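Visitor: Sequence first, then the predicted structure, then my questions.
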Amino acid sequence: MKDQHAPTVDRAKFADPDRTADGAPRAKVRLERLRTLWINTGTLCNITCANCYIESSPVNDRLAYIRLDEVVAYLDEIAGEGLPVKEIGFTGGEPFMNPEIIEMLEEALVRGFEVLVLTNAMRPMMRPRLQAGLRMLGTRFGPRLTLRVSLDHYTPALHDAERGAGSFDRALEGMHWLAREGLRMSVAGRSIWGESEAQARAGYAALFEAEGLGIDAFDPAQLVIFPEMDANADVPEITEACWGILGKSPGEVMCASARMVVKRKGAEHPVVVACTLLPYDPRFEMGRTLAEAGGAVALNHPHCAKFCVLGGASCSA
């Protein structure tokens, strides 16, 4: 949850794409190789979380449902330009609310991509039509399809504090269904509650073992624990000098290898943005096509610092 007493971010920060507030050269990240293309399926969601970075809810349609033909156009561009994309990720909102989600997943899988879907594993995914579609995709494509379930904490109380009463049990129901169907599954947790990563992984491990889910909580690919994001928190800006100070490479940051497609409400066509974390900020809109979105990304947003550089996180598999 947001801390009501957190310091207010210095608005002089993250304003100039070229310079930080103290005049230092701002860090920028060039696209080295486009490995992951994210598709935002729309911001509508079946629940409202206490702190959702994209503000998904049953009424937020700022990002409209993207259509199958629009997704196909980007997959065609990947093929036509010989882009080195290996993974197509689908996020929302809740992707299983998009009426064409099964067809979009199938199109990506038929073309040979690894496909990752971020889901809360609740009622939208559990509708009979969606279950039948996922069962079909699992049979045809096996482990090339992964569903990453959002389970904010390994205890019902803390998960439900974020996502609403009963959410934990409904998510577990969906996870048990995925396990029974043999569909590949991973989990995304959050580091909100002051636990160490070791403590969190041990807690998830106990849950997964008790529930017989077959997920290795100590494998970072099977359990991703994301740093919390709060655009109002006062976080440091990332300068060019920070790479050496932190011992990091720009190539480790998500925007060195990923882009996301979004369709804004009322827009005639989708556009490409720098990453999954910044769907609304016009400074991170990069063009209509993947070819237009190949420029460098200035790290002039708190999420760039907190989540990607200092947090070392990436949404990709």
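Guide: Looks like it arrived, so ask away. Bear in mind the structure is a predicted one, so any value in this text is a computation, not a measurement.

Visitor: okay, CA-based contacts and neighbour counts for the rest of this
Guide: Will do.

Visitor: can you list contacts of stretch 89-98?
Guide: 36-46, 54, 56-57, 65-66, 101, 115-120, 124-125, 130, 316 (C-alpha atoms under 8 Å, 6 or more residues apart in numbering).

Visitor: Can you list which of these are found in helices?
Guide: 101, 124, 125, 130 (DSSP state H).

Visitor: what's the closest of those residues to residue 257?
Guide: Within the ones in helices among the contacts of stretch 89-98, proximity to residue 257 (C-alpha to C-alpha) peaks at residue 101, which comes in at 23.9 Å.

Visitor: any idea what sits nearest that closest one, other than its immediate chain neighbours?
Guide: Nearest non-adjacent residue to residue 101, counting by C-alpha to C-alpha, 6 or more residues apart in numbering: residue 95, 6.7 Å away.

Visitor: now residue 301
Guide: Spatial nearest neighbour of residue 301, chain neighbours left out: residue 14 (5.3 Å); criterion: C-alpha to C-alpha, 6+ apart.

Visitor: Check residue 279 too.
Guide: Nearest residue to residue 279, sequence neighbours excluded (C-alpha to C-alpha, 6+ apart): residue 273, at 6.6 Å.

Visitor: Count the neighbours of the one you found for me.
Guide: Counted with other C-alpha atoms under 10 Å, residues neighbouring residue 273 total 29.

Visitor: How about residue 87?
Guide: 23.

Visitor: ok, back up a step: in contact with the residue nearest to residue 301, which residues?
Guide: Applying C-alpha under 8 Å, 6+ apart, we find residue 14 in contact with 20, 21, 237, 299, 300, 301, 302.

Visitor: three-state assignment of residue 93?
Guide: Under the three-state scheme (DSSP: H, G, I helix; E, B strand; the rest coil), residue 93 adopts coil.

Visitor: which strand in this structure runs the most residues?
Guide: When the chain is parsed with DSSP state E, its longest strand is strand 184-191.

Visitor: how much distance is there from that strand to the middle of the chain?
Guide: 11 Å (C-alpha atoms, centre = their mean, to the nearest Å).

Visitor: At which residues are the helices of the stretch 151-300 of the chain located?
Guide: Secondary structure of the stretch 151-300 of the chain (DSSP state H, counting those that start in this stretch): helices at 156-163, 167-180, 197-211, 242-246.

Visitor: got another, please set it beside the one above:
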Amino acid sequence: MNALAPRLDPAKFRDPWTTAKGEQRAEVALQSLDTLWFNTGTLCNLTCRNCYIESSPRNDRLAYLTAAEVAEYLDEIQRDNLGTRLIGFTGGEPFMNPELPAMLADVLERGFEAMVLTNAMKPMHKMKPALLALRARHGERLTIRVSLDHYGMALHEAERGARTWQPTLDGLVWLARNGFAVHVAGRRFSGEPEDALRDGYARLFADNGVPIDAHDPVTLVLFPEMDATVDVPEITVACWGILNKSPDSVMCASSRMVIKRKAQAHPAVVACTLLPYDAQFELGRTLADASGAVRLNHPHCAKFCVLGGAACSRS
């Protein structure tokens, strides 16, 4: 935590219906399930300094999903004509889940678009043959988004750890050279203006022959830093008008995430990719169960989505 930042008022984000000031808390209705995320498990080959989901080689709070479990949700989408466009896979490191290639093949063969979030390191390289086969069969309907936290090695490794820069850059270059649709996710922790960050990434991509437009907010997404202990305003119903922002623009208006808690018999659907551990954001076992509104009762709702304007999907 930044020692200069004010600590979160403990009276905030306690009541799902009202704020600490007694105002009506904002909520977001699901307009359409454009994107469904699957958390393939929280195990990761890295332990990052500030991981949104606390992934590590030892964190197995979210178990590996199976291809059969993923298929059940794809069946529900198709049976109920939910109109879902994009199926995303996040972790942990998704390529550590041995059934990821089977999941991707099922998704793509059903006609969905697919996106995998990865650090592009050793677990991904072990699945190169499967990836190349999927690329040959399905082309640009498969997107790989690589986490590259800064355009310079020093700050990337300050977040990810020593000797993580070159393997990730090598993985990114391999994907680009083999014709994959590639995006990059960076972070804003350096304090640089956004234009300076994008210019830095543009130089890196040009130097390495990576055909990504660094000034496109879809192909290079820059996430705000998250710290749930830092003070942030609560979002009230009145905030939509004050901020000139529509609730439909917030991530939970168009997406959900499937997780499987350790030792649980069945997966569950949660409101978004950022809040897998908070029970108030677990919405049910099926997509139909999870179709209700989400009350913005967490600092991440305010900092990341409403005030930060961030989203995990491609649009």
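Guide: In hand now; what should we look at? Everything numeric in this text was worked out from a predicted model, so none of it was measured.

Visitor: Which ones among the contacts of stretch 89-98 of the first structure lie within strands?
Guide: If you go by DSSP E, the contacts of stretch 89-98 of the first structure have 36, 37, 38, 39, 40, 115, 116, 117, 118, 119 in strands.

Visitor: can you count the residues close to the residue lying closest to residue 102 of the second structure once chain neighbours are set aside?
Guide: Nearest residue to residue 102 of the second structure in three dimensions, chain neighbours excluded: residue 67, at 6.2 Å (C-alpha to C-alpha, 6+ apart). The local packing of residue 67 of the second structure (other C-alpha under 10 Å) involves 19 other residues.

Visitor: List the contacts of the alignment partner in the second structure of residue 156 of the first structure.
Guide: Mapped onto the second structure by TM-score structural alignment, residue 156 of the first structure lines up with residue 153. For residue 153 of the second structure, the contacting residues are residue 165, by C-alpha under 8 Å, 6+ apart.

Visitor: can you tell me which of the ones in helices among the contacts of stretch 89-98 of the first structure lies nearest to residue 218 of the first structure?
Guide: Taking these together and measuring to residue 218 of the first structure by C-alpha to C-alpha, the closest member is residue 125, at 26.4 Å.

Visitor: how close does the closest residue to that closest one other than its chain neighbours get to residue 206 of the first structure?
Guide: Sequence neighbours aside, residue 96 is the residue nearest to residue 125 of the first structure in space, at 5.5 Å (criterion: C-alpha to C-alpha, 6+ apart). According to C-alpha to C-alpha, to the nearest Å, residue 96 of the first structure stands 29 Å off from residue 206 of the first structure.

Visitor: Same check on residue 23 of the first structure?
Guide: For residue 23 of the first structure, the distance to residue 206 of the first structure equals 49 Å [C-alpha to C-alpha].

Visitor: These two: which has the busier surroundings?
Guide: A side-by-side neighbour count of residue 23 of the first structure and residue 206, using other C-alpha under 10 Å, places residue 206 first with 13 against 10.

Visitor: counterpart of the more buried one in the second structure?
Guide: For residue 206 of the first structure, the aligned residue in the second structure is residue 203 (criterion: TM-score structural alignment).

Visitor: that older thread, is it possible to get TSV of the ones in helices among the contacts of stretch 89-98 of the first structure that adds neighbour count and distance to residue 141 of the first structure?
Guide: Listed next are those as TSV, based on neighbours: other C-alpha atoms under 10 Å; distance: C-alpha to C-alpha, whole Å:
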residue	neighbour count	distance to residue 141 of the first structure
101	21	16
124	20	22
125	20	18
130	18	16
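
Visitor: okay, those residues in CSV with distance to residue 86 of the first structure next?
Guide: As requested, these are exported to CSV (distance: C-alpha to C-alpha, whole Å):
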residue, distance to residue 86 of the first structure
101, 19
124, 27
125, 25
130, 25
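
Visitor: Tell me the one of these nearest residue 144 of the first structure?
Guide: residue 101 (16.1 Å).

Visitor: ok, now which ones touch that closest one?
Guide: So residue 101 of the first structure contacts 41, 68, 95 (C-alpha under 8 Å, 6+ apart).

Visitor: next one: residue 300 of the first structure
Guide: Listed by C-alpha under 8 Å, 6+ apart, the contact set of residue 300 of the first structure reads 13, 14, 15, 16, 17, 26, 237.

Visitor: one more time with 10 Å
Guide: Contacts for residue 300 of the first structure (C-alpha atoms under 10 Å, 6 or more residues apart in numbering) come out as 13-20, 26-28, 237-239, 283-284.

Visitor: circling back to that earlier point, for residue 269 of the second structure, see how far away the match of residue 156 of the first structure is.
Guide: 36 Å.

Visitor: hmm, which of the contacts of residue 300 of the first structure are the buried ones?
Guide: Neighbour counting with 16 or more other C-alpha atoms under 10 Å marks 13-14, 17-20, 26-28, 237-239, 283-284 as buried within those.

Visitor: Is it possible to get TSV of those that adds distance to residue 3 of the first structure?
Guide: As requested, those are arranged in TSV below (distance: C-alpha to C-alpha, whole Å):
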residue	distance to residue 3 of the first structure
13	20
14	21
17	28
18	30
19	29
20	26
26	28
27	28
28	30
237	21
238	23
239	27
283	27
284	27
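
Visitor: of the residues you listed, closest to residue 88 of the first structure?
Guide: residue 284 (19.9 Å).

Visitor: Please say which position in the second structure the closest one maps to.
Guide: Superposed on the second structure with TM-score structural alignment, residue 284 of the first structure falls opposite residue 281.

Visitor: And residue 253 of the first structure, by the same measure?
Guide: Alignment note (TM-score structural alignment): residue 253 of the first structure maps to residue 250 of the second structure.
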